[in-house]
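Peer 1: what's the 3D shape of this:
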Amino acid sequence: MWMWPSIDEDYLKKFGIECPETLHTELEGKSPIECAKYFQEKFNINESEEAMMDAWNEMAAYNYEHKVFLKPGIESFLKKLKENGIKIGIGSSNFKELVVSALKNNGVLEYIDSIHVSSEVAAGKPAPDIYKLTAEDLGVKPGECLVFEDIVQGLLAGKRAGMKTVAVFDECSSEKQELNKEMCDYYIFDATSIIY
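Peer 2: Presented below is the predicted three-dimensional model:
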C-alpha cells in the first residue's frame, strides 16, 4: 500500500533514525506484530509492540478511511461473484480495523464473507497461514480458492496454501511485476480485464 513507506519513515524520524531504502521490501507481508518485533531488533526501539502498532494504526487510519480506493472493476466483480454464490474472503497483513474501514468506505463490505488478518495466525505472508484460515472460515478447500495479490509475499503465501494465484498490477510494486508474473497462475492489470 502506497502509504506505508512514508508511515515507516515518519515513525522512525520520531527516534532520530533514518529509514533505510530497503525497509518496505523487508517488511512486505509481515504481520503488524512481526513488523514491531523487527523494528525493536533492527532499530533498538524501546517501545512495546502494542505502542508501535497503535501508532502505526493511528497514522494510517485517516488514509484508509478517506484515500484508499478500489482498483478499477473491483466493485462490479465482487457483485458478480456474490450474485453467483461464490464466497469471498480477505486474508490481509494489515490491521483489521483498517481493512474494514476501507471496504466500508468504498461500499463493498457487504460482499465480503470473511476477513482475517495475519495477527490471528502464527506467521504472516509468505507463510500460508492467513489463506488457510480464511479458506477454513469460508468452508472451502484450498484447491478451490483463487488468491488475488499484488505483492510477491502474498503470491508465495497463496501458492504455499495450495491455491491458484492471480497477480494484480499495483503501482507501488511496479518494479516487481515481472517477478509477480513468473510466480502466479494468472496476471491481470485490473479487474476490468476479468471475463465473467
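Peer 1: only C-alpha atoms from now on, for both contacts and neighbour counts.
Peer 2: Will do.
Peer 1: which outside residues touch the helix or strand encompassing residue 60?
Peer 2: Following DSSP states H and E, one finds residue 60 within helix 49-66. Residues external to helix 49-66 that are found in contact with it (CA atoms under 8 Å, 6 or more residues apart in numbering): 3-4, 7, 11, 32-33, 36-37, 95, 98-99, 101-102, 105.
Peer 1: let's see this one next, to set against the first:
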Amino acid sequence: MRPARFAAAVLSLAFCLRSTGTQALTWPAGFRLLKLPAGLAEDARSELDACLVQNQRKLEMQFSFTSLRGGRGRLRRLPGPDVYPACDRLMRAAEVSFGLEADRALVQVMVRQYWPGQGLKLHIDSKEMFEEPVLAVVLRAGGAGDGLVLQHMKEPDQKAGPVAECTGLAMCFQGPARYDWGHQVPAVSERRLSITWRWFRPRYLDRFEN
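Peer 2: Model prediction:
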C-alpha cells in the first residue's frame, strides 16, 4: 500500500488511555482513528444485516483462507466487495480518508458479528500473508466498556484500550501497531458488528494462483 495525499476532512485523533497500572499510555505508533460519516456505516450495516443470520459469526469477501495441517492452507475465491456496494463505498471512503491507494485485486475482507459473551482472541494478522496496513470500521458498537484492546506482543504489560467505539469509527494499523502490537476484542456485552480488510502479499497469493 502506498500513502497518498491525506484528505482535508481527515480528523487526527490523539488519545491517552490508562494501562493496567497507573501510567498513561498513548496509542501505539502507527495506530490511527477517524470518524467516517454515520450514513456510510449505517448503509453498510443494513446491507450486511440483510445477509447475515443470527448465529453467523463471519462473512468473507474476495478470498477465504483456511489453515490446514502441516503448514498448508486452502484459498477459495468468493464474491468481492463490489457485490456489496454499500460496504465497498465505506471501504473506499476509509482508504481515501487515511490517505491510501488500494488495489482491489488483492484485498481480503472479513465481517465479524459478535453476540454477548463472544470476542476475538489476541492476535497479529499474518505477517507472511498480508501487507500493511490493516483497516477496520465499526458498524455497530457493543455495550458501554466494550471495544478493541491493543497489547504489545513482547511486553504484555503494555496495553491500550478499550477503544471508545461508535458507528463509523475507522481504525488503521501500520508500522509498530501492525507488526509489534496485537489486538483483541474482549467478550462483548451487546451485539457488535465490524468490517476488517487487508491486502495479500502478491508473492503469497501466487502460491495458490499458480
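Peer 1: so what number do they get for TM-score?
Peer 2: Here the superposed chains carry a TM-score of 0.23, computed using TM-score structural alignment, normalised by the length of the first structure; 88 aligned residues with a CA RMSD of 6.1 Å.
Peer 1: thinking again about what came up before, need the buried ones from the contacts of helix 49-66 of the first structure selected in ChimeraX.
Peer 2: In ChimeraX syntax, the buried subset of the contacts of helix 49-66 of the first structure is picked out as below (16 or more other CA atoms under 10 Å):
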select :7,11,32,33,36,37,95,98,99,101,102
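Peer 1: just the contacts of helix 49-66 of the first structure: which are in helices?
Peer 2: 4, 7, 11, 32-33, 36-37, 98-99, 101-102, 105 (DSSP state H).
Peer 1: closest to residue 152 of the first structure out of the contacts of helix 49-66 of the first structure?
Peer 2: residue 4 (16.4 Å; CA to CA).
Peer 1: ok, the closest one - contacts?
Peer 2: Listed by CA under 8 Å, 6+ apart, the contact partners of residue 4 of the first structure are 24, 60.
Peer 1: next, count neighbours for residue 182 of the first structure.
Peer 2: 12 (other CA atoms under 10 Å).
Peer 1: how much space separates it from residue 152 of the first structure?
Peer 2: Using CA to CA, to the nearest Å, residue 182 of the first structure is found at 10 Å from residue 152 of the first structure.
Peer 1: can you check residue 177 of the first structure too?
Peer 2: 9 Å.
Peer 1: what do you get for residue 64 of the first structure?
Peer 2: 22 Å.
Peer 1: tell me which of these two has more neighbours.
Peer 2: residue 152 (24 against 20).
Peer 1: and the closest residue to the more buried one other than its chain neighbours, how many residues sit next to it?
Peer 2: Closest residue to residue 152 of the first structure apart from its sequence neighbours, by CA to CA, 6 or more residues apart in numbering: residue 180 at 5.8 Å. Residues within reach of residue 180 of the first structure, counting by other CA under 10 Å, total 27.
Peer 1: next helix or strand past the helix or strand harbouring residue 178 of the second structure?
Peer 2: Assigned by DSSP H and E, residue 178 of the second structure falls within helix 175-179. Remark: after helix 175-179 of the second structure, the chain's next helix or strand is strand 181-185, criterion DSSP H and E.
Peer 1: packing partners of the helix or strand following that following strand?
Peer 2: Counting by DSSP H and E, the next helix or strand C-terminal to strand 181-185 of the second structure is strand 192-199. Contacts defined by 3 or more CA pairs under 8 Å, 6 or more residues apart in numbering; DSSP states H and E place strand 192-199 of the second structure against strand 107-114, strand 134-140.
Peer 1: report the angle between the last one and strand 192-199.
Peer 2: It refers to strand 134-140 of the second structure. If you take axes from the mean of the first three to the mean of the last three CA atoms, to 10 degrees, strand 134-140 of the second structure sits at 160 degrees to strand 192-199.
Peer 1: now do the end-to-end distance for stretch 41-51 of the first structure.
Peer 2: Stretch 41-51 of the first structure: ends 15 Å apart by CA to CA.
Peer 1: for stretch 146-164 of the first structure, same thing?
Peer 2: 5 Å.
Peer 1: how many neighbours does residue 175 of the second structure have?
Peer 2: 14.
Peer 1: do the one 3 residues further on as well
Peer 2: Other residues within reach of residue 178 of the second structure by the criterion other CA under 10 Å amount to 23.
Peer 1: which strands and helices lie in contact with the host helix or strand of the residue nearest to residue 152 of the first structure?
Peer 2: Mapping residue 180 of the first structure onto the secondary structure by DSSP H and E places it in helix 177-183. Judged by 3+ CA pairs under 8 Å, 6+ apart, the packing partners of helix 177-183 of the first structure are helix 152-160.
Peer 1: how about the nearest residue to residue 101 of the second structure, chain neighbours excluded?
Peer 2: In this structure, residue 101 of the second structure finds its nearest non-sequential neighbour in residue 2, 5.8 Å apart by CA to CA, 6+ apart.
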